[in-house]
Structure formats: structure tokens, C-alpha cells
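Colleague: Predicted structure and sequence below. I'll ask about it afterward.
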Amino acid sequence: MKAWKLKEKWSTKAKSYDDLLILSLLGALCGLLSGLVMVLFYAVIYLPTRYFLGADFDAFESLPMVWRVGLVIASCVVLAGILTLLPNRFHKVGVPYVIERLNYHGGNLPIMNGVVQFFSAVIALIGGLSIGKEGPAVHLGATLGGFLAEKAKLPQYGVETLLACGVAGAISAIFQTPLAGVLFAFEVIFLEYRQRYVLPVLLSSVVAALISHYVIGPLDLFSIGDISSVVFSSDLFVTCFVLVIFIVLLSALFLHAQKVLWHLSGLSVWWRFLLVAAASSLAAMYLPEALGSGYRALSQLLSGDLLVYSLLLLIVVKTLLTALTIGLGIPGGMIGPTFIIGGLAGVQAAFIFNHGEADIALFALLGMAAMMAACFQAPLTALVAIIEMTHSSEAIVPALFVIVLACLLMRVFFHQESVFAERLSYMGMSSNISPFQRYLRHHTVKPVAEAVLLLPASVPLEQVKDLASNVIDYVIFESDGRWQFVRRVALLDALQTLDVGPQSWLSIADDEVTMNLSLALESTAIPLIDEPSSLEAMLSWFQKTGLPEVLVSLSGSSFGLVSRHRLDQFLLKSE
């Protein structure tokens, strides 16, 4: 008996390692596909802008005013027309939608929503609207991960793993920051660190980064240059403290402006998008640097070019314009613009305290990290992102100072969670699931499924006698198109009735004596279902049907008997 338990324990461990290998291979494939889709996304956006603008990123100020205004209005009109023609269920896109589908729909992301996200984000970005491409990238990566999980028929924990792989791969390919992509998936999408997912997600992120680097080349969104050794002085930390206050105020403005605009979601898409077109047209006429993601303005500042207007004005306008564009439903992302707003705020803080040119890049990085951490409550993602983008660890200590302080102030004084969590809360949904739900989702039905022996409706007597040495408790057979189950002991008891004489259930076919199981004993009809994705789905089935047991078709053409009593025992034991 002890040898049997050791063998069973070894088989269970071997199976878990097989699952890890399968998930890792699928994660690598997900990273490959995410990298290729992000390359396509990048090319579709920036090949046209390179042709018209002569630059890769956001050089809308180089266009004549008529062109700038025309592009803004045209993109809003085209988007409004497309969304008017599409059913409302296809309007849901972006990071909040990914979290919603993960928490409430088992991670099932419809392909059509991903297609809408791809083309709508391309139209908005080419038109110069103040959005980012990182949010749409997350949706596309998660859709790829969910699609692969569905095709591979993975259980729920496998679906969540591949969703994390897709998100990490997308962020990694867009920024070429593989570790930040992994942390973003855990901190922003799952709101927790999950060690069980780490290896496949890391593999996906690395593969996606390699694909992006190989096809696109190194992404220099802005020239940071070498960060000189940081001197820890009182001037440095005073500037950092002022920068944090500035960042927190900008984050609060960004979030509260969106909250006000969410109340206008009942308006027609035409009215909302025309409001975006009007505001963006004003920016196109008087402050074109606020259009697009904003990389161009920050790059100019870091390269030493002076702006001919107030930097503070650009920061406030960029914050409000992005909040207006996203808040009124333009299907784009907000990660990139907030990143740049923080960078501009860092440059402004450096100017206020008359820091030298060598420190401007440092404070730009600190502002980027603080703004990202404050808006999305993702401190480690923000820290690692700036380290990977600059290939330098010089700024770690001041970066930790501004990140932690910004996150604390947002939570303590403004009581704000991540902007995505706030959006879901406004919609009446939670951004996270309970520990009990998480536990159920991370387990398949196999731990609570009892083995059953499949027999024909008419079984040879010799085979029935052999059941005496069998350890399986239940026997199933099909009769009149319905599945029946009986206890093995009851079958053996029925066999003993032959001692008192011939029985009605005896029959002879081809010189073989058989037992008709449906006549030999009373059996219980039982429904047959496909294997649920998790214990959560199994518990939901019991709650909906009210039945005490069910026959589950497991992988490998086998069956298992799952009872509500055994499921409850398993959960109580786990508690």
C-alpha cells in the first residue's frame, strides 16, 4: 500500500511538471505571436506617420495647421461612424475590459473586440489623438493568450497563465522591457504576484522582446543619455519631494477628470467624439505638441531644445486632453501619455530648482516612474521599466523614494486605486476576485473525481467475478441512451443471487453467459458533462442544477464521478 502511495505521488508530481512544460511551450508561442502582432501594430501606425511627418513619433507640429486639425476631426468622425455601425458588445476594449473578462468570464476574450481595438487604436493614433498604444497592446496580447488557451483546451489556471503571457509579451514588445512586461501583468492585471505563472510568463516576455528587437530594431522613444552618478544631497531630495507633490496633483486631476466624464457615457458616440474632436482641434491649432503620445516634446527637452511656451501649460493641457479623450470613450490607451506627462513634470521640477543639464534626464525618469506608479499603482513595474529603458541602475534610490511616496499619497489622501480599478468600480464590478474564488480556479476537478469502471450493458459473468479484486467503487454503463451508475459492491451482491437459482438477468450469446446490468440491479441515472475548466465551474454547475453527482468526461477518454459531497469535503479539508 505504501508503494502504491509513493507511485501515485510521483505520478502527480510528474504530471505537474508536464503541465509546466506545456504551459512554457505555449507561453513561448504566445510571446512569438504577441511580438509579431505588436510589430504589425507598430508598422501600421508609424509607416503612415513617417510618410506624412518625416519622423517616427508624434511630430504633428511639423504639419500645417490645416492638416493637423483635419487629421484630428477625420479620425474622430471615422471612429464614431465605425462604432455606430458595430453592435454595442464590440465597443468594449482596453485594459479594464481585459480585467473584466478575466474576473467574470473566465478569461474569454472575443476575437472581434480585439480586431476593433486594433483598427480603432490605429485610426486614433494616426489622427494625433492624445492616447497611447500600450493599452491596446495589452488587449491584443491578452486576446492572443486567451485564443491559444481555448485551442489547447487548457483548464482555468492555464487560461490565466496564457493571458498573463500575452499581456507581458505585448508590453515587452512595445517598450522592449521584458521584466517590466511581466511585472505589469501581475501588478496591473492580476493585482498580485503569482509564482505559479512566472516561468511561462517570463519566457513569453523574452521571446516577444527578441522579436520586437529583431524586426523593429532598438526602440529609442526619446534620448535619455547616460545618467551620471547620483549625488544624494538635500537639494536632490527636496526636488524629489516637490516632484512627488506635483505628480500626485496631476494624477488626481487625470483620474477625477475621467470620473466626471464617465457620467457622459450615456451620450451618443457622435456627441462624445465630436467633443474630443473640438478639444483636440484647439490643441492642434495652439499647442500641437500635446497631440499623440507626447514623446516628441519630451525628446526635444532632453536633447536641449527650448520650448517657446510654458512647459507647465503643456503638462496641464496634455493631462486634461488625455483624460478627456479616454474618458469620453476613444478606444485607446493611457499608459504612454501618463508616462510622458510624468517625464515632462520631472523636467519642470528640474527647471524650477535650477538643476544642471546633467540632472534633467534624471528628473525626467523620476517623474515618469512616479506618474506611472501613482496612476496605475504599479510601483515595481514603474521602477523596472526605467531601469530597463536606460540600462542604468543609478536612479534606483531616488526612484524608489518618489514611487513609494507618490503611491502612498494617492492612497492615503485621495483614496485612489489604479485608474483601471476605479473604472471597473464605477461600472459596478470588482478589479479582483476573492481568495476562495482564486483557490477554486487554480484547481481542476481531478482531485475530487472518483475513478469509475466502464462496462457494457451486458457484461460476461467472468468479468463480473473479476470485480471482486478491483479497488474501484463505482461502475457505469449506458442503457437506452442514458448513463447509469451502480456501486461495485451492489453488482457483486447481485451475482450472489445465482446461488438460489437462475435469474431473469441472465442471457446467453455466442456461448457466453452475460449479465444484463439494467435488469440485475437498480441503477441511478446520471448526467454526463465535459470536464469543467476549474472547481469554480464545477461548483457553479452543482449550484445551478441541484443534483448530487455528475459523470465527467476527463481527458484521455476516461470518466470520473464527481459528487457535491466529495467536493465539499475537499474544500473543507483545504480550509
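Modeller: Noted; the coordinates are in hand.
Colleague: Going by C-alpha atoms from here, please, whenever you check contacts or count neighbours.
Modeller: Will do.
Colleague: wait, what's in contact with Ala124?
Modeller: Ser75, Cys76, Leu79, Ile131, Ile330, Pro331, Gly332 (Cα atoms under 8 Å, 6 or more residues apart in numbering).
Colleague: One more pass at 7 Å, please.
Modeller: Going by Cα atoms under 7 Å, 6 or more residues apart in numbering, Ala124 touches Ser75.
Colleague: before we move on, which element is it in?
Modeller: helix 111-126 (DSSP states H and E).
Colleague: So what's the gap between that helix and the chain middle?
Modeller: Offset of helix 111-126 from its chain centre (Cα atoms, centre = their mean, to the nearest Å): 17 Å.
Colleague: cool, and stretch 76-89?
Modeller: Averaging C-alpha positions (Cα atoms, centre = their mean) puts stretch 76-89 25 Å from its chain's average.
Colleague: what does that stretch contact?
Modeller: By Cα under 7 Å, 6+ apart, the list of residues contacting stretch 76-89 from outside reads His91, Ser120, Val269, Trp270, Phe273, Leu274, Ala277.
Colleague: can I assume the fifth one sits in a helix?
Modeller: Yes: applying DSSP: H, G, I helix; E, B strand; the rest coil, one finds Phe273 inside a helix.
Colleague: Okay, it and Gln258: tell me how far apart.
Modeller: As judged by Cα to Cα, to the nearest Å, Phe273 and Gln258 stand 15 Å apart.
Colleague: Over to the fourth one?
Modeller: The gap separating Trp270 from Gln258 is 18 Å, by Cα to Cα.
Colleague: So which of those two has more stuff around it?
Modeller: Just comparing Trp270 and Gln258: by other Cα atoms under 10 Å the higher neighbour count belongs to Gln258, 22 against 16.
Colleague: let's bring in a second one:
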Amino acid sequence: MARFSRSDFTLERFRRQLANVDALPQLCVLGLVSGTITGALMVIFRLLLSAGALLYMPDGDSEAFESLSPWVRAGLPFIAVSLIGILLYRQRTTARKLGVGHVIERLTYHQGRFPLRNWLNQWWVGVVAVLGGLSAGREGPAIHLGAAASSGLGERMRLPNNSLRVLVACGTAAAISASFNTPIAGVIFAMEVVMMEYTLMSFMPVILASMMGALVAQLVYGNQPAFHIPDVALGSLMNLPWVVMLGLVIGLLAGGFIHLSRLQRVQQWPLWGRLGGVAFITGVAAFWFPEVQGIGYDSVAAALNNELTVQVLLALMAVKLVVTALTVAGGVPIGIIGPVLVVGAASGALSGLFGGWIWEAKAADPGVYAMLGMAAMMGAVLQAPLAALMALLELTHTPGIMLPGMLAVVVACLTSRQLTGCEGFFISSVRYGLHPLQQPLMQALSRVSVPAVMERHLVRTPRMISPDQARRLLETNPVWLVIERSRDDKPALGLKAAELARWMIEHDNSPTADAVTQNELIDLLEIPGQRLEMAPIALQATLSEAFLALQDNSLGALYVVHGYRPKQRRISGIITRGAIERYYHYSDPRDSDSANKESSA
């Protein structure tokens, strides 16, 4: 029976285990903790929305804009953008980045580390945007809050950066799961939209986090689905050509939405012109069609149950799409997933009504097309077909909708990408072209931290040493000598210990060379051998960070700095290009077996 000591459960050992690619049990523990924390934060965020709605919304319902007078609901967007303009845009530019795009940016370029100020801003901006009558969802703020809180947990524990990436995915999945009561869709969304990869080491902790997020939310709000769906089915397969047409229309709408939200002409306006324009267009639309305000889940439920007029459906399809896109283009940080679902549901319901007028005998219920429109629009805008299908299944609890849903989602995604030239909304918002998270090599290197491959056998030494000092250094059998320089502006140098040992042997045993005297100092910069210029890298860094740092041709290696206070820092290891290449280069074990047989023969 295995015996455990207290040293097996220390935080330092936990960090070392997380640095490796096979730290699955440790990551699962983090997933459980992250899901619990994120689920609690999502409950608090939803309670804040409910508390704010109690101040002026009828019955405290944050979606009841239709019950307000036209002038009140038209004036709310001006109050919302004024608060955002005064309180948010007076801060520095980096503090204004919020939402899912910010999460992907921090994961891509900052190893999943989030600024605290942005996280605090997200709380009140998310509440103000939704309760202020803007066309905004709560999912973007929820994902930012959950991902940043989970990553912050890892930062507080000083965990390696490869585990921070998984924590970001855990927080994202738990946020989606707790917001919609859709644990599977939360997992797929985190992997497909945020992480942009599918790996076993990420899947299992993310699944646990999503489960815990949903569990915490269910303890407060119950286990009811987000929407109550009537018992409907596609019926005749003659509807499938009409489903294809729906996918084409949704794909064009999704492409138009992305292009409109990236409109350079709007983004070049002065700040108050952009914010004023957002308030004006939202206020005018709300005066006539209050359904375009807020998240719009009440409108989705009504569309699924055929309770909306054609006029309202047209407004939700066209006006809400334009208002939401121009709000994004105007620089107001809002969540777009909720409004996208509303636009898709309205578009699908209109398609179903039109199909019923053309061929009443075979046409399916408009509610079926509303469900398909939701999934198709979400998949096309995000370029995340699997996440859209899982959301469709969990939101509707209708397994029979999956077959036509697959067709509609694929057609919409292809149309948006090929005919309108749009990538996923959040990929476009970070960088055009191939996104760094989509590069297989960088994905593989990001899963491991430098302690997993660094060389730990090293000694630090000054440049000038005596022969006795050299022998004492070599007694510990180091692989590397780290030569410290006289000034901080000079880079540290790495020298293989074997080079010093060879030089010592040659001068001690050579009959033609004078032996090194005890008083003579050895200059480690003068003895034969290759010296590598080195730069520091943090112990928490991933191999992808080390790989990018070593792209500088002047650097031959990196020394790994351990410690969190300047006077207590020490060098824990050295990592070279060769060590990184040995990690990701595949060697067929059969080659080594055949080589061994040949040598033995």
C-alpha cells in the first residue's frame, strides 16, 4: 500500500506537478474550485440585475421594457451611455477592454492573466448596459467575470501559466453553464470559441467546472430550462430545402452583423459622437419597438411559442441586429450572444411563417424554425457550430431538432465565412488572419511550463575563479555554469560544465602546457568553449513563452528565475532551444528498437 507524507501535499509540489503535460488530477481539482467560484459569481451578477430592476422596472423584471412609457424607455439609453462615457472612458485605454474579446486577448497574448481594474469595470458596465435599455446580453460580462476570477485564483497561488490557461477555460464554461443552465454547451463554447482546441487535459477539468457552475446556479434558481418549448417537430422531410434557405439567410445576416460592427467610419467618430449616436438610435428604436432593448429572452420565448406579430419579428430581425452592431461599433462594451440569439429566433420564426403561407400542408411550426434560427445565428456569428448545436439541444430540450439543426448551422456557417468573408466575431475582434491560438505548435507548447523540460543541474559562478573554486564547482556534477557579469546591463552567460572540466584536465595533464597555479585565476570567458547569452524567464512561464523569447537570435538560452521578491530570487534551471525541440519533436520508438537490434548484432 502506498504511503504518503506531508511533503506530498505541499503547494510547491502542487505547482511542480501542474507544470507537466500530464497533471490531470491537479487540473481537475482546480476545475472543481473554479466552477464553484464562478457559479457563485454568476448568481451574484444575476442578483445585481434583479436588484437594479427593482428600482424602476415593473415587477422588478429586467426584461419588462414594454411596460415602461415610450419616453422613459427611449431616455434610458442616454443615461446608460452617459454613465459609461463618464466613468469608463475617463480611464486609460487598457482598462476599457471588457467581455469575451478581452478574455481571448488575455489568453492569447498575456498567458491568461487579467487586470483587476477591467474585472471591476465589468461588473457595473454589464449591469448598466442591460438595465439601461441597450441591446446587450449578460453572457459576455459573465464570461469575463468567471474567466478572470478563475485565473486570479491561479495567480494568487502562483501556479504555472499553463494551468492559468485551463483555469480561463474553466471559468468560461462555468459562466455559460450557470447563465443558461447549459453545462454541455458551456464546455463546448469554452473549448471551441475561447481555447480553440480540444484536448483531454483541458476537457476533463472544464467539464467539472461547468458541472459545478450549473449546480451552484440550480441551487438558487432551480433546474428549469431557459425557455419553455412547445412540443413540436419538423414533420415532413420536405421542410429540409426550406431549412437550407433559412441557413443561407441567417449566414448573410450574420456576415452583415459582423461587417456592421466593424464599420471603420463609425469607429473614427469622436467619442461623444459615437456614444451619442448609440443612445439616439437605441432610443428611437425603443420608442416604437421596446422589444429590441435589453437581452430579449422574453422575446425569444414568445417567438418559440408563436406569440409575436410579424411587425415585431421584423423589428427584432432587422432593427435589433443593426442596433446591436452599431452599439459594438460605437465602442460600448456589451455582450452580443443574447441579442444574436434573439435575432436568430425572430429570423427563424419569420421564415417559418413565410413557409406556412407558401405550403401550409407540409410546413413545420414556426417555433421549429425559431429554434433553428437561434442555433444557426449563434454558430455563424461565432463560427462555433458545435457550441451552437449543444446550446440548441440544452436550451430547447428537444433532441429531434438536432438533425435539421445540423443542416441549418453548417449552411449558415459556410455562408457567413465563404460568401461574406467573415471569421468568427471574437477572432476578428482580436486579429485578422491566422489566430495564434489556432497554431498547433503554439497550442502544444502552451500546455507545458518550463520546469517540465528545464535543466536543473547548474551552478552560478563569477567570471574569475581560482582552480580550487573550479574543482569545487565541478564536484557537484553540474551540466551548466551560469557566469554572472559585473554589471546588470550585461547579459548572463551559460557555459557547459564539461568545457571547464576538459580545460582543467588538459592543463593538469599536458606535459607541454604549464599547470595552472593556485594563485592564478581562471577567466571563464577566455577558456575554449561555446558561451550562450541568456535572458531571464519566470518559473511560471510556458514553453510557448520560452519559444518566442528564443526567437531573438542573440539569445542562446534562458535561465529560469524562481522567487517572488527581488532579493530572494534564485536561478532554478536553464532552458535551451534544443530542450524545447526535444519536447515537440516526435521520435518513433520502433526506430530506436531497430537501432538497438543492429548494434547488438
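Modeller: Noted; the coordinates are in hand. Keep in mind that what you see is a predicted model, and the values were worked out from it rather than measured.
Colleague: Any chance you could compute the TM-score here?
Modeller: The TM-score (TM-score structural alignment, normalised by the length of the first structure) is 0.83; 551 aligned residues with a Cα RMSD of 3.9 Å.
Colleague: before we move on, back to that, quick one: the helix holding Ala124 of the first structure aligns where in the second structure?
Modeller: Using TM-score structural alignment, the residues of the second structure aligned to helix 111-126 of the first structure are 116-131.
Colleague: Give me the mean deviation of that stretch from the first structure.
Modeller: Compared with the first structure after the fit, stretch 116-131 of the second structure shows a mean deviation of 1.3 Å (mean Cα distance after the TM-score superposition for the first structure).
Colleague: The aligned residue in the second structure for Glu394 of the first structure: how many residues sit nearby?
Modeller: Mapped onto the second structure by TM-score structural alignment, Glu394 of the first structure lines up with Gly400. Residues lying near Gly400 of the second structure (other Cα under 10 Å) number 12.
Colleague: repeat for Leu221 of the first structure
Modeller: A count of neighbours around Leu221 of the first structure, defined by other Cα under 10 Å, yields 14.
Colleague: name the element it belongs to?
Modeller: Using DSSP H and E, no helix or strand contains Leu221 of the first structure.
Colleague: Could you measure from it over to Asp58 of the first structure?
Modeller: Leu221 of the first structure sits 10 Å away from Asp58 of the first structure, going by Cα to Cα.
Colleague: Would you mind grabbing the residues shared as contacts by those two?
Modeller: Tyr295.
Colleague: To which residue of the first structure is Val166 of the second structure aligned?
Modeller: Matched to the first structure by TM-score structural alignment, Val166 of the second structure sits across from Thr161.
Colleague: what's the closest non-adjacent residue to Val43 of the second structure?
Modeller: Using Cα to Cα, 6 or more residues apart in numbering and skipping residues adjacent in sequence, the residue nearest Val43 of the second structure is Ala217, 6.3 Å away.
Colleague: check contacts around that neighbour.
Modeller: Listed by Cα under 7 Å, 6+ apart, the contact partners of Ala217 of the second structure are Gly39, Val43, Ala178.
Colleague: ok, 10 Å please
Modeller: Residues near Ala217 of the second structure by Cα atoms under 10 Å, 6 or more residues apart in numbering: 36, 38-43, 46, 174-175, 177-181, 223.
Colleague: Kindly report the same for Gly152 of the second structure.
Modeller: Here Gly152 of the second structure is in contact with Gly112, Arg113, Phe114, Pro115, Leu116, Gly146, Arg158, Leu164, Leu167, Val168 (criterion: Cα under 10 Å, 6+ apart).
Colleague: gap between it and Leu382 of the second structure?
Modeller: 26 Å.
Colleague: correct me, but Ala395 of the first structure touches Leu236?
Modeller: No: counting by Cα atoms under 10 Å, Ala395 of the first structure does not reach Leu236; the two are 11.6 Å apart.
Colleague: which one of these two has more residues nearby?
Modeller: Using other Cα under 10 Å, the more surrounded residue of Ala395 of the first structure and Leu236 is Ala395, with 20 against 17.
Colleague: and the more buried one, what is it in contact with?
Modeller: Residues near Ala395 of the first structure by Cα under 10 Å, 6+ apart: Ile227, Ser228, Ser229, Val230, Leu362, Phe363, Leu365, Leu366, Leu383, Ile386, Ile387.
Colleague: follow-up on the earlier one: after superposing, tell me the mean distance of the helix or strand harbouring the match of Val166 of the second structure to the second structure.
Modeller: Thr161 of the first structure belongs to helix 156-175 when elements are defined using DSSP H and E. For helix 156-175 of the first structure, the mean deviation from the second structure after alignment is 1.3 Å (mean Cα distance after the TM-score superposition for the first structure).
Colleague: So which other helices or strands are in contact with that helix?
Modeller: helix 2-53, helix 95-104, helix 134-151, helix 178-184, helix 198-215, helix 379-390, helix 435-441, helix 535-545 (3 or more Cα pairs under 10 Å, 6 or more residues apart in numbering; DSSP states H and E).
Colleague: Would you check the span in the second structure matched by the fifth one?
Modeller: If I follow you right, that is helix 198-215 of the first structure. Using TM-score structural alignment, helix 198-215 of the first structure pairs with 203-220 in the second structure.
Colleague: Also the fourth one?
Modeller: Alignment note (TM-score structural alignment): helix 178-184 of the first structure is matched to residues 183-189 of the second structure.
Colleague: counterpart of Val445 of the first structure in the second structure?
Modeller: Using TM-score structural alignment, Val445 of the first structure sits opposite Val450 in the second structure.
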